[in-house]
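Colleague: Sequence and predicted structure are below.
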Amino acid sequence: MKLDKLLKNLDYRGEIDLSIDVEKISYDSRKIDKNSCFIAFCGIKTDGHNYIKDVIEKKPKLIIVDNDEYMNEYEFIIKVENSRKALSKISSNFYGNPSSEINVIGVTGTNGKTSTCLITKKIMDSMGQKCAYLGTLGFILNENVSSTGYTTPESLELQSILKLIKDSGTQHSAIEVSSHSLVQERVSSTDFDVAVFTNLSQDHLDYHKTMKEYFNAKAKLFRNLNNNSTSVINTDDFYGRTLFEESKSQRISFGKKNKSDIQLKKIEQSISKTQIEMIIMGKNFEFETNLVGEYNVYNIMASIGSLISLDFKIEDILDSLSKQTLNIPGRMELVCKKNNKYFFIDYAHTPDAFKQIFSNIKKVKSKDDILCVFGCGGDRDATKRARMASIAEQYCKKVYVTTDNPRSENIQQIFSDILNGFQTNNYHLIEDRKKAIETAIDSMDDNSVLLVLGKGRENYQIINESQFYFSDSDTIKDIVYES
């Protein structure tokens, strides 16, 4: 691609021959060759500008920086205000602006992103309207699953994926949009037709520092929408109401409040299904789903709002929803049942997610004992750890504290932070996660529920710089079926 097209709508300083042809783009200095464009930006751990001398030796067609210090280092170099934002723009240009040719639904919020995206995808698929998914569980296109390593990939990879979706003939995509990706401009050149806000509660404060900064990160998705796009917002949430009031796009609200466009009126739950009564755009509807928990009803409302935004009929949406079994991997997933013992895994790793899961299980299994196994990730927000312990103690007969991707942080420090949240000694500290799960299962009586929380379908543990295979689901099955 010639530079006049690659750099279209990009503000930059520096003289460059726009007829130069570039064959590939990279922000990884190791992948650069003489036909490449290299974009240097400052990451969390390393700064790409530090590798410019190595890149120059490979004589690339163009180097893009956002630091004046390097402007005289090479003949073919330009400066932009923000390299990450520039990467997003030129990546979109390089791949032909694919998001402008497909329907893109972006879902953001602390909890519910994965479930909302997958519910939306499965409803569309069942109606013969193929929908791709991109998020925590990877990239799903035509039932083929690929790992991406991030909830929302870097903009270069994101635009490549969007082009794959477009080229496959798939007209719809549901994408999880993380707060990190918004701050780092990964989606700034993605054309979103629908933006969904699920909720906001404490998480990632190791990165954002304050709830205000965390909210402003999420709000970027909605503040950048054009007038033809639609915001679908949970207005039961304090931050959601703020977003709804300031939104300049078209808007759909959902929640329990009387003025919501999609209003939850009544739910009746069991361990295996939920009956729902809603008012949707002024009309009353009743339907049933196999998903359990009020939080999942909110995810369903978010999905309904997204589909209405894309002109799907309400009756068709609900008909599809009622006819299929929705299984969300690692989200309140029933791994197995033995006699009257239930074994669930869930990705829950925030105080709000803990409260939602425990309170809903208590509603549908009020006479059963609840046990849980959980840990807290290392090198992440430490301030939520004690709160999670406090909530677990409130609802559970027994709590087993263990490891959950401690990374480079001292495991004993993580445990200390967690234990500060307990008011009693009704917990067990077992560092080995497999042993913790095994001990919890061995201690279960009839009519009990075990929740193994934090990892969902993750199949690894990260300890220091090493990654080891570990699956909560496989571990539970091995122990239960061997006993």
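Modeller: Received the coordinates, thanks. Residues are numbered from 1 along each chain as shown.

Colleague: all contacts plus neighbour counts: C-alpha atoms, from now on.
Modeller: Will do.

Colleague: Would you tell me what helix or strand Leu307 is located in?
Modeller: According to DSSP states H and E, Leu307 maps onto helix 294-309.

Colleague: Next SSE downstream of that helix?
Modeller: Helix 294-309 is succeeded, C-terminally, by helix 314-323 (DSSP H and E).

Colleague: Now do the buried residues in that next one.
Modeller: Of all the residues in helix 314-323, those buried under the rule 16 or more other C-alpha atoms under 10 Å are 314, 317-318, 320-322.

Colleague: do stretch 458-471 as well
Modeller: Using 16+ other C-alpha under 10 Å as the test for burial, stretch 458-471 gives 458, 460-463, 470-471.

Colleague: Contact partners for Val104?
Modeller: With contact taken as C-alpha atoms under 8 Å, 6 or more residues apart in numbering, Val104 is in contact with 172-175, 191-194.

Colleague: would you say it is within a strand?
Modeller: Yes. Val104: assigned to a strand according to DSSP: H, G, I helix; E, B strand; the rest coil.

Colleague: gap between it and Gln129?
Modeller: According to C-alpha to C-alpha, to the nearest Å, Val104 and Gln129 sit 13 Å apart.

Colleague: Give me the common contacts of those two.
Modeller: With C-alpha under 8 Å, 6+ apart as the test, Val104 and Gln129 both reach His172.

Colleague: OK, contacts around Tyr173?
Modeller: Just to correct that, residue 173 is Ser rather than Tyr. By C-alpha under 8 Å, 6+ apart, the residues touching Ser173 are 102-105, 121, 131-134, 165.

Colleague: Can you convert those into TSV and add a column each for distance to Glu438?
Modeller: Listed next are these as TSV, based on distance: C-alpha to C-alpha, whole Å:
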residue	distance to Glu438
Ile102	47
Asn103	45
Val104	43
Ile105	40
Lys121	35
Cys131	39
Ala132	37
Tyr133	34
Leu134	33
Ile165	42
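
Colleague: Second structure for comparison follows:
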Amino acid sequence: MRAAPSAGASSIWTRAEATPVTSFPPPPPWVEEILTVGVTGTNGKSSTVGWIAAALNQIDDATVSVTTLGHRIGPQTYPFPPTYAGFLEAMGRGRDQGAHHAAIELTSASLAAGFLRGWRCRVGVFTNLSQDHLDIHGSAEHYLASKAQLFLQLPPGGSAVLNCDDPASELLDEIIGPDVERWRYGRGNDSTADLVARDLHVDWNGTVARLEHNQRLTALPPSLRLSAIGDIYVENALAALLGALAAGVPADRAAAAIEAAPPPAGRFEVVSRDPPVVVDYAHTPDALRRTLATARHLCPGCLTVVTGAGGNREQSKRAPLGRAAAAADRIILTSDNARSEDPAAIAAELAAPLNDHPAVTTMLDRRSAIAQALADTGADDLVVVAGKGHETEQIDGHGSQPLSDAAVVRELLGLA
């Protein structure tokens, strides 16, 4: 969720929006007992960590995973707080249960604050880079430099997993130590890629891609079939597959585990097929653009998006979010954690680049906006409710109230 955890020197956050910390203590003396795979990037971190953890569970059934979705040890979820103390509690509990591996999500803000002084990663995985959190970092350069800390501090003998399709990977490669092994993935024609996805097929059952790889990789299946829907998840799965291999999981077992894993919560989550309704966490321009591209592929009729933007956060992202929403046939602008800002003013900024769009409505009450989207939807249409995904609260000037997009959809459709 987007609410900040308690402040203080022991705090850490799973979203960059939480309160910064001032320092991290040295890691516990047993830190090297847990081989940790750290994942950073703008989009796809939680999905990638989830798939890495699924693969690591093939060799370590007490694998610890930490994402915006929570803390897990093996298949079990634990309610540890989103603080550094809670993180160590999760790692310690996993260690007590025999864990020797972990997969963790690392935001740019936590890396900038020095999280790696308090924990060490042996494998670093990069998903992608696009506009986000410039209110925190001040510039795109500082945003990338913050994420680069993960790769700058990889130890000799460690591994870096890079996305060949993202230009930022070339810059990261320059600062990675010479004794760190590089693994590269992509969907393009980069000759340096170790693993490439081709011939993608996306439908309501998931996503399938044909795999090509070089001689460094063996025992991989000829294709990868995911239950997650969308080409972005193929990229995340490739990153997860290489991250798991770098951590010691046999290739065939890693691929099988990733294929068997359920789709990430709130990530192109199909809440209803009749009418078709999807809830998605897309809250950056690039993520919304890619989500709507997937939706358009599946939708022969009218594509509707319900979306907003967070308050007290990166105002410069709002117009690009509006432009990304323009891919839909119908746009309903609403509130998304307005915090202390006027939600009408936020919606107006989203609407500014949409003057030429034929169907833009503003409905600030999020539940009412979802209801409006559903009211006019037929079997060939598709509604995407974007921005909050798995989150279960709405934050405004009056505080925090329970609100789950998926739960609202189910209630309105009589599916609850």
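Modeller: Looks like it arrived, so ask away. All of these numbers come straight from a predicted model, not from anything done at the bench.

Colleague: TM value for the aligned chains?
Modeller: Once superposed, the chains reach a TM-score of 0.89 (TM-score structural alignment, normalised by the length of the second structure), with 397 aligned residues with a C-alpha RMSD of 2.5 Å.

Colleague: Closest one to Thr289 of the first structure out of the contacts of Val104 of the first structure, please.
Modeller: Nearest to Thr289 of the first structure among the contacts of Val104 of the first structure, counting by C-alpha to C-alpha, is Ala174 at 20.5 Å.

Colleague: From Ser155 of the first structure, how far off is the closest one?
Modeller: Here the criterion is C-alpha to C-alpha. By it, Ala174 of the first structure lies 16 Å from Ser155 of the first structure.

Colleague: Now which residue in the first structure aligns to Gly114 of the second structure?
Modeller: Under the alignment (TM-score structural alignment), Gly114 of the second structure maps onto Glu185 of the first structure.

Colleague: Skip the chain neighbours and tell me the closest residue to its match.
Modeller: Excluding its sequence neighbours, the residue lying closest to Glu185 of the first structure (C-alpha to C-alpha, 6 or more residues apart in numbering) is Lys85, at 5.2 Å.

Colleague: which residues of the stretch 251-400 of the first structure fall in strands?
Modeller: Listed in chain order, the strands of the stretch 251-400 of the first structure (DSSP state E, counting those that start in this stretch) span 262-269, 274-280, 283-289, 333-338, 341-346, 369-374, 398-401.

Colleague: Report the aligned residue range of the second structure for the longest one.
Modeller: Yep, that's strand 262-269 of the first structure we're talking about. Going by TM-score structural alignment: strand 262-269 of the first structure matches residues 195-202.

Colleague: Mean distance of that stretch to its aligned residues in the first structure, please.
Modeller: Aligned to the first structure and superposed, stretch 195-202 of the second structure gives a mean residue distance of 1.8 Å (mean C-alpha distance after the TM-score superposition for the first structure).

Colleague: returning to that earlier point: pull up the aligned stretch in the second structure for the helix holding Leu307 of the first structure.
Modeller: Helix 294-309 of the first structure maps onto residues 231-246 of the second structure, going by TM-score structural alignment.

Colleague: picking that back up, format the buried residues of helix 314-323 of the first structure as CSV; extra columns: distance to Ile271 of the first structure.
Modeller: Output for the buried residues of helix 314-323 of the first structure, formatted as CSV (distance: C-alpha to C-alpha, whole Å):
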residue, distance to Ile271 of the first structure
Ile314, 27
Ile317, 24
Leu318, 21
Ser320, 21
Leu321, 18
Ser322, 17
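
Colleague: thinking again about what came up before, ok, the match of Gly114 of the second structure touching Ser83?
Modeller: No. In this structure, Glu185 of the first structure is not within contact of Ser83 by C-alpha atoms under 8 Å, at 9.3 Å.

Colleague: What is the aligned counterpart of Arg366 of the second structure in the first structure?
Modeller: When the first structure is aligned by TM-score structural alignment, Arg366 of the second structure is paired with Arg433.

Colleague: Let me see the contact set for its match.
Modeller: Counting by C-alpha under 8 Å, 6+ apart, Arg433 of the first structure makes contact with 402-404.

Colleague: switch to 10 Å and redo it
Modeller: By C-alpha atoms under 10 Å, 6 or more residues apart in numbering, the contact list for Arg433 of the first structure reads 373-375, 400-404, 439, 461, 470-472, 475.

Colleague: So how do I select the buried members of those in ChimeraX?
Modeller: Buried subset of the contacts of Arg433 of the first structure, written as a ChimeraX selection, criterion 16+ other C-alpha under 10 Å:
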select :373,374,375,400,401,402,403,404,439,461,470,471,472
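
Colleague: What's Ser335 of the second structure aligned with over in the first structure?
Modeller: By TM-score structural alignment, Ser335 of the second structure lines up with Thr403.

Colleague: can you check Glu314 of the second structure too?
Modeller: Using TM-score structural alignment, Glu314 of the second structure lines up with Asp381 in the first structure.

Colleague: ok so, going back, tell me which two in the contacts of Arg433 of the first structure are the farthest apart.
Modeller: For the contacts of Arg433 of the first structure, the maximum inter-member distance is 19.0 Å, found between Thr439 and Gln461 (C-alpha to C-alpha).
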